[in-house]
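Enquirer: model this:
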Amino acid sequence: MSAAANEGKALEVVVDGTTYQRIPLKTRVIMPGDELDEVIASYAADHVRDGDILFVTEKIVAIMQGRSYQMSEIQARPLARFLSKYVTKTAYGIGLGIPETMEFALREVGTPRILFAAAVSAVTKLFGRRGDFYRIAGDKARAIDGPTPGTIPPYNTAVVLGPERPREVAAHVRSLLKADAQVAVVDINDLGGNILGSTLGRDGEKRLVRILKDNPLGQGHQSTPLGIIRAL
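Expert: Below you'll find the model as predicted:
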């Protein structure tokens, strides 16, 4: 396998004096009903070497777990419509800034926690501090992806939740590999990243976030939901 970066992305990065390759793995469009074992066997298992880290985007794990929903299927409650108006939207995604994604945040996290996060965020924004909403709402809220025009169909009109049991998923994927490698389920975008579950320790996860900081897989039509990190 020849290592090549996605368009507009760098193949290599230097972290703590070590150069790492971030090798994207192209797949077909992953659909609900696809099996994780088959996807890993088809697109990753033969390419991973001893000492590598295989990183899997949380989105394809969630899709295969049946956690994607077309916008037309979602009925947002009035509270979701109200709260979504006050979420900051960015150029990289709408987050919980539409009623449909906020509706799932209320379902996944619970109304009391979302209301508390919104109240704290409203106060701290007055003092120029941002990010408290997601810090309080937690990983489940942060991992909810809304529809964006650049996303591969049919997910350009879908809401995709975070995956269930990501740490267990990472351990299972590691058991499928032929090589002695580590695995991480990641939520990475152009604003940064979060490790939802991995076979790495805490220090390893922190380093992984830095290695993936520039989102080497990209945000749109690249169709590379898997990647390999390899120290040179």
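Enquirer: From here on, just use CA atoms for contacts and neighbour counts.
Expert: Fine.
Enquirer: Next one: Pro112 from Arg230, what distance?
Expert: In this view, Pro112 and Arg230 are 43 Å apart by CA to CA, to the nearest Å.
Enquirer: So between the two, which is more surrounded?
Expert: Neighbours were counted for Pro112 and for Arg230 using other CA atoms under 10 Å; Arg230 has more, 18 against 11.
Enquirer: Would you mind listing the residues in contact with the more buried one?
Expert: 20-23, 51-53 (CA atoms under 8 Å, 6 or more residues apart in numbering).
Enquirer: In three-state terms, label it for me.
Expert: strand (DSSP: H, G, I helix; E, B strand; the rest coil).
Enquirer: how close does it get to Asp145?
Expert: Counting by CA to CA, the gap from Arg230 to Asp145 is 28 Å.
Enquirer: next structured bit after the longest helix along the chain?
Expert: Determined from DSSP state H, the single longest helix within the chain is helix 111-125. Following helix 111-125 in sequence order, the next helix or strand is helix 132-137 (DSSP states H and E).
Enquirer: burial of Val123, as a residue count?
Expert: 12.
Enquirer: which residues make contact with stretch 117-125 from outside it?
Expert: Contacts of stretch 117-125 (CA under 8 Å, 6+ apart): 83, 130-134, 136-137.
Enquirer: one more, for comparison:
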Amino acid sequence: MMIATVMGIGAAALGSLVLLGAIALEWRYRRRPAHPLEVIRATWNLEIYEPTHYRFVGLLGLSNPHRGLEVMVPQLWAEVVLLSEGSVEDIETNVQVIPRHPEPECPPRADGYWFAYIVKSTKQTNVEICVDLQGIGVSEVKAAWVKIHYVAYGAHGRFPKTHHEFIPLKFPAKGETGVWRPAEGAQVLPIRTHLLTPLDILPEVLNRYVMPHAQPGDIVAIGETPIAIIQGRLKDPAQLRPGWVATRVCQFFLPTSSLATACGMQALVEEVGELRVLLAFIGGAIAKIFGHKGGFYQLAGEQARLIDDVTGTLPPYDQFIVMGPANPQAIVDDLAAQTSLGVAIVDVNDLGAVKVLAASKGVSHQLLIKALRKNPAGNADEQTPIVLIRPF
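Expert: Sure, this is the predicted structure:
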């Protein structure tokens, strides 16, 4: 009897050890990244810029910051989508992908074949992307959307990924802008720019397009979506994997909400965490029972209100989920110091709603709301992401 009891205790202890081992193994698995490969955004150079011929070259980085894991890149290729004011049928497009590995024994192949490459732990390699456009209609191309497709292969399996680059190719003529319009308590001037991308630097954008028209006392109002785009706060729905929280919670939002899709909700989950989204949903539901609306957005945080789902902005960003900008107050304070103008980041729609995300010192929120109520920047593809406000 005693032997049986001892054997039973031993079996229970062994079972507990196995269970603990399995939990530890699962915990270690979940802590490791699906793959540690990071894409370093390309730097681009316009080598040829002629009426019927554009050639631009970018150098993209592939970095593996992980200590201990290696990542193989067995495939990498690129394609280009042209955004134009006219037809692109007569434009001949050629894309080359050239590996620029640091090892001299790994030169690029003459036939353009991408040979499988290992990005070793804490190392980096580079890839050159050459895009050549020729033909009638090239001068009408506003921007090129370069999609770099690659496969990350390693301990967690095979992961097809896509990195996106946006290159502006058509720029407003110097001094070209809109017309001053009357507004409540001010005059407003919509400022036309090129298609803003993550390649842009905000102070340079203001120096190029705003400062030639500004005078002391003016206020620069910038849309929140262009700020987020410049910050690179874009999420490709194809790269998102909606989890349990996202797929369940999104069902309770109106179809017009950017959180009504599993991918839109997953974008918020990745920004603030599953637990916060779940608690915000439960807390918001309880608050609604007692007649208080909007509880979810208050509990989930500012980003919940600012997310723009697919179709929420102009091409090519209409294919992406655009998050709200990060650190808006720091941005306006920095720009105000550099320009000596008032600066604000705003969210405006055609229904007369004006939300001020951040404003520099001395800028009246009430003035901004009154001046922008008619949405002078527009909600279509006007490409006027900045409005200069001149108070009376």
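Enquirer: May I have the TM-score of the superposed chains?
Expert: Here the superposed chains carry a TM-score of 0.81, computed using TM-score structural alignment, normalised by the length of structure 1; 216 aligned residues with a CA RMSD of 2.4 Å.
Enquirer: any idea where the helices of the stretch 101-250 of structure 2 begin and end?
Expert: Assigned by DSSP state H, counting those that start in this stretch, the helices in the stretch 101-250 of structure 2 fall at 202-209, 224-230, 244-249.
Enquirer: Give me whichever of those helices is most buried.
Expert: With neighbours defined as mean count of other CA atoms under 10 Å, the helices of the stretch 101-250 of structure 2 peak in mean count at helix 224-230, which reaches a mean of 22.
Enquirer: Which residue range of structure 1 does it align onto?
Expert: When structure 1 is aligned by TM-score structural alignment, the counterpart of helix 224-230 of structure 2 is residues 58-64.
Enquirer: do the same with stretch 258-271 of structure 2
Expert: Counting by TM-score structural alignment, stretch 258-271 of structure 2 corresponds to residues 95-108.
Enquirer: which residues does the residue most central in space within structure 1 contact?
Expert: Centroid-nearest residue in structure 1: Asp187, 2.3 Å away (criterion: CA atoms, centre = their mean). Contact analysis of Asp187 of structure 1 by CA under 8 Å, 6+ apart lists 57-59, 143, 193-196.
Enquirer: Name only those of the contacts of stretch 117-125 of structure 1 that count as buried.
Expert: 83, 132-134, 136-137 (16 or more other CA atoms under 10 Å).
Enquirer: Could you dump the residues you listed into CSV with distance to Ile30 of structure 1 added?
Expert: Below are these laid out as CSV (distance: CA to CA, whole Å):
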residue, distance to Ile30 of structure 1
Leu83, 31
Asp132, 33
Phe133, 31
Tyr134, 28
Ile136, 31
Ala137, 28
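Enquirer: Go through these and name the one nearest Ser2 of structure 1.
Expert: Tyr134 (38.3 Å; CA to CA).
Enquirer: ok, now how distant is the closest one from Ala181 of structure 1?
Expert: For Tyr134 of structure 1 relative to Ala181 of structure 1 (CA to CA), the value is 31 Å.
Enquirer: did I read that right, Gly197 of structure 1 in a helix?
Expert: No - looking at Gly197 of structure 1 with three-state DSSP, it is strand, so not inside a helix.
Enquirer: which residues does it contact?
Expert: Applying CA under 8 Å, 6+ apart, the residues contacting Gly197 of structure 1 are 165-170, 184-186.
Enquirer: among the helices of the stretch 101-250 of structure 2, which is nearest Val39 of structure 2?
Expert: Here helix 224-230 is closest among the helices of the stretch 101-250 of structure 2 (CA to CA), at 16.8 Å.
Enquirer: Following superposition onto structure 1, what is the mean distance for the closest one?
Expert: Taken over the aligned residues, the distance from helix 224-230 of structure 2 to structure 1 averages 1.4 Å (mean CA distance after the TM-score superposition for structure 1).
Enquirer: Tell me which other helices or strands that helix touches.
Expert: If contacts are counted by 3 or more CA pairs under 8 Å, 6 or more residues apart in numbering; DSSP states H and E, helix 224-230 of structure 2 sits against strand 321-322, strand 342-348.
Enquirer: For my notes, please list those in TSV and give distance to Gly264 of structure 2 for each entry.
Expert: Formatted as TSV, these follow (distance: least, CA to CA, whole Å):
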stretch	distance to Gly264 of structure 2
strand 321-322	7
strand 342-348	18
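Enquirer: Go through these and name the closest to Arg100 of structure 2.
Expert: Of those, the one closest to Arg100 of structure 2 (CA to CA) turns out to be strand 321-322, at 31.6 Å.
Enquirer: Provide the aligned range in structure 1 for the closest one.
Expert: By TM-score structural alignment, strand 321-322 of structure 2 lines up with residues 159-160 in structure 1.
Enquirer: Can you give the contact residues for that stretch?
Expert: So stretch 159-160 of structure 1 is contacted by 59, 62-63, 67-71, 100-101, 144-147 (CA under 8 Å, 6+ apart).
Enquirer: In PyMOL, how would I select the buried members of these?
Expert: Buried residues within the contacts of stretch 159-160 of structure 1, by 16+ other CA under 10 Å, are selected in PyMOL with:
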select buried, resi 59+62+63+67+68+69+70+71+100+101+144+145+146+147
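Enquirer: Pick the one among the contacts of stretch 159-160 of structure 1 closest to Ala4 of structure 1.
Expert: Lys59 (22.3 Å).
Enquirer: my read: the closest one touches Gly162, true?
Expert: Yes - assessed by CA atoms under 8 Å, Lys59 of structure 1 is found in contact with Gly162 at 6.8 Å.
Enquirer: mapped onto structure 2, which of the contacts of Arg230 of structure 1 hold?
Expert: Using both residues aligned by TM-score structural alignment, their matches' CA atoms under 8 Å, structure 2 keeps these contacts from these: 20-22, 51-53.
Enquirer: and which of those residues is nearest to Thr224 of structure 1?
Expert: Once CA to CA is applied, the member of the kept ones among the contacts of Arg230 of structure 1 that ends up nearest Thr224 of structure 1 is Arg22, at 11.5 Å.
Enquirer: Trace that closest one over to structure 2, please.
Expert: Taking TM-score structural alignment, the alignment pairs Arg22 of structure 1 with Val188 from structure 2.
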